[in-house]
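Trainee: next input, structure requested:
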Amino acid sequence: MTSPKIVLGFESSCDETGVALCTTDGRILGQALYSQIAMHKDYGGVVPELASRDHIRRLIPLMNETFAQAGIGLNDVDAIAVTTGPGLPGALMAGCAFSYSMAMGLNLPVIPVHHLEGHLLSPLLSANPPAFPFTALLVSGGHSQLMGVEGLGKYKLLGETLDDAAGEAFDKTAKMIGLPYPGGPALSKLAESGNPERFKLPRPMLHSGDFMFSFSGLKTAVLTTAMKLAGVSQPAEGMAIDDTDKADLAASFQAAIVETLVKKALAACLHMDHKRLVVAGGVGANRLLREQLVKAATKRGIDVYFPELNLCTDNGAMIAFAGAMQVREHPDLLANRNYSMNTRPRCELATS
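Mentor: Here you go, the predicted structure:
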């Protein structure tokens, strides 16, 4: 490939609409992102039908903003990348229908991108990118996985959650103790003022001898503790808990999650004999997780890599970048004109 190619990327798997332009030499030319938090706040969570409709409204304005940043036009694009899964069916369909239609109209190839691959590769966009191979901890609202990564497209699943993902447990626990949506960031902020050692909460599967996670039992333990603090016999959202108790409970919960993620991730690194650990996904922005991982990994001679904070949540840059890396690795993809759209609401990333 004699000169860098330009890939236009679209992300619409859940409640963020993202658009970006990336070159095959790893430069982000422009990006725009819209979060639906304000719209879903009144419902206490994402409403799939509303999310799908809003993606349709946002895609063209965000695309225009992205091209304006980059100072180029549609005729300069060499390929279109789009998230095809996993995610909400309607939301994926909105982004894919738009992307495939545009690609067909412009006679451009479409690069399907796995949402988790976008997250996994996003730290490569940082000022200090990791080299292959590495172990990856993918932690977001819907996923908690440990992957062995040997190279682009070479991913081995080491372990994943048996029930709630870490981010999901954050959100559900926050809602349980009466914190506003989105719950995860609100709980993390409240935890900063709490005592993480006050409540002895479980660390499920911490000593299971494998790389699997389980957070539903921890969530249940928090519920039981919250009910005792509120003096009630039946669970209810937003139970009346003293502010100090609430902060201590949030801090204790967060400490349990972080300890589990840190120990499992480092064990996976040692198992794979990797000296690099990549952390990606929304929970990767958690301050305590970052601090504890770096501290523990440094003692073992392991380097830890995080995406830039603005790339931790869902975004178009990670999808455009993943598509661009595929094109760089396999230039023949530019000749592909298969417009058979196939969204995959549930799909695995592992390739080996």
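Trainee: alpha carbons only for contacts and neighbour counts from here, please
Mentor: Noted.
Trainee: can you pull out the strands in the stretch 201-350 of the chain?
Mentor: 276-280, 303-305 (DSSP state E, counting those that start in this stretch).
Trainee: quick one: closest of the ones you listed to residue 107.
Mentor: For the strands of the stretch 201-350 of the chain, the distance to residue 107 is smallest for strand 276-280, at 33.5 Å, taking C-alpha to C-alpha.
Trainee: next up, for comparison:
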Amino acid sequence: MYLPIPLVTPVMMKLILGIESSCDETGIAIYHTDRGLLAHALHTQIAMHNEYGGVVPELASRDHIHRILPLIRSVSAEAGCRLQELDAIAYTKGPGLSGALLVGASIACSLAYSLGIPAIGVHHLEGHLLSPLLSEPDLDFPFIALLVSGGHTQLMQVSGVGNYLLLGETLDDAAGEAFDKSAKLLGLGYPGGPELANLAVEGRPGHFHLPRPMQHSGDLDFSFSGLKTAVLTLTRQHTLDRQTRADIAHAAQEAIVEVLVTKSLAALKQSGMKRLVVAGGVGANQRLRSQLNEAAQKRGFHVFYPALEFCTDNGAMIAYAAARRLQGQDAVTDFRFNVRPRWDLQEINYSG
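Mentor: Take a look at the predicted model:
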């Protein structure tokens, strides 16, 4: 079988196309290392998956096939550049749904091969981790990062790009899963997290109290499966009129947020750092932001978030992560691609 000769490109790259297709959103962006983000677009599959109450992997993959190329054309036109001007193409290599990842990887590597430029596989969580720097370019390392994206809840010590130390993570359900599963128990739509947060505004504080699993465990790990069980118990014990559902939603959100804030403060104290970065979809939660902002004001640390449009999956964070990774390094690709549905973030640590 013919295998392309590996391509080694000295880092003179300026213009990077980013492709994100790890789950149920197709994200495309073009990032310039001097001029910043030139254009980006996102297609969400929420309406399609809502009928099934969650993501259907096969449907997600098929939709990515239909969306990626039209979005690339649209974003290129908005950025005012031709594909022939690109210096590299970045794509999400993992973690995520294998079929969805393969769609993005195959298109990125095929296009890169045709243009004679590198294709760069990016870790999805590194994209989230660095996404606050899109709007906060002067954010200094090191910092503590609270990663709350999809099935991931982790606290990381970030000493630089590609230098990540895991401090604690969830032992079972992640915070996002706790939001979504609690929302489903309350009969809310998909995605459940934003629906639950909206309903929680109508809830009466203190009407229900739910457990805060591992809040005072003495380590930086998380657990949210017990909270989901407690929500299930409440839904079976009470008639679920709108006010009761709102009260339960409020209690669930308070429990999740309180644990996240407590563990984040513990990580800052343990490390002695004064900067906290919050990244991932749950980072858009307004209650979490308000509680962390209040704690930051009282305790004298700084907290940073991605812009709301970059909290969920997006192509901009993939293009940006590739740009930062390529600083001072040669880009190497042989256009043979593989994806990593399961991929530990610490495996990508590198010096540079």
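Trainee: please state their TM-score.
Mentor: For this chain pair, the superposition-based TM-score is 0.94 by TM-score structural alignment, normalised by the length of structure 1; 339 aligned residues with a C-alpha RMSD of 1.4 Å.
Trainee: which residue in structure 2 lines up with residue 67 of structure 1?
Mentor: Residue pairing (TM-score structural alignment): residue 67 of structure 1 is matched to residue 76 of structure 2.
Trainee: one more: residue 191 of structure 1?
Mentor: Checking TM-score structural alignment: residue 191 of structure 1 goes with residue 200.
Trainee: what does residue 318 of structure 1 give?
Mentor: Under the alignment (TM-score structural alignment), residue 318 of structure 1 maps onto residue 317.
Trainee: any idea how far residue 42 of structure 2 is from its match?
Mentor: The gap separating residue 317 of structure 2 from residue 42 of structure 2 is 12 Å, by C-alpha to C-alpha, to the nearest Å.
Trainee: of those two, who's got more company?
Mentor: When residue 317 of structure 2 is set against residue 42 and neighbours are counted by other C-alpha atoms under 10 Å, the residue ahead is residue 317, at 35 against 21.
Trainee: next up, the contacts around that one.
Mentor: When contacts are counted by C-alpha atoms under 8 Å, 6 or more residues apart in numbering, residue 317 of structure 2 is found next to 18, 127-128, 130-131, 134, 310.
Trainee: related to what we said a few turns ago, from residue 52 of structure 2, how far off is the match of residue 318 of structure 1?
Mentor: Counting by C-alpha to C-alpha, the gap from residue 317 of structure 2 to residue 52 of structure 2 is 28 Å.
Trainee: how many residues are close by the closest residue in space to residue 301 of structure 2 that isn't next to it in sequence?
Mentor: In this structure, residue 301 of structure 2 finds its nearest non-sequential neighbour in residue 274, 4.6 Å apart by C-alpha to C-alpha, 6 or more residues apart in numbering. Residue 274 of structure 2 has 17 neighbours, counted by other C-alpha under 10 Å.
Trainee: right, and residue 274 of structure 2 touches residue 268 too?
Mentor: Yes: when contacts are counted by C-alpha atoms under 8 Å, residue 274 of structure 2 is listed as touching residue 268 (6.6 Å).
Trainee: any common contacting residues for these two?
Mentor: With contacts taken as C-alpha under 8 Å, 6+ apart, residue 274 of structure 2 and residue 268 have no neighbour in common.
Trainee: ok, longest helix in structure 2?
Mentor: Taking residue count as the measure and DSSP state H as the definition, the longest helix of structure 2 comes out as helix 242-271.
Trainee: mean deviation of it from structure 1?
Mentor: Compared with structure 1 after fitting, helix 242-271 of structure 2 deviates on average by 0.6 Å (mean C-alpha distance after the TM-score superposition for structure 1).
Trainee: output the contacts of residue 317 of structure 2 as JSON lines; include the columns neighbour count and distance to residue 90 of structure 2.
Mentor: Written out in JSON lines, the entries for the contacts of residue 317 of structure 2 read as follows (neighbours: other C-alpha atoms under 10 Å; distance: C-alpha to C-alpha, whole Å):
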{"residue": "18", "neighbour count": "33", "distance to residue 90 of structure 2": "5"}
{"residue": "127", "neighbour count": "25", "distance to residue 90 of structure 2": "11"}
{"residue": "128", "neighbour count": "27", "distance to residue 90 of structure 2": "14"}
{"residue": "130", "neighbour count": "23", "distance to residue 90 of structure 2": "15"}
{"residue": "131", "neighbour count": "27", "distance to residue 90 of structure 2": "15"}
{"residue": "134", "neighbour count": "18", "distance to residue 90 of structure 2": "16"}
{"residue": "310", "neighbour count": "23", "distance to residue 90 of structure 2": "17"}
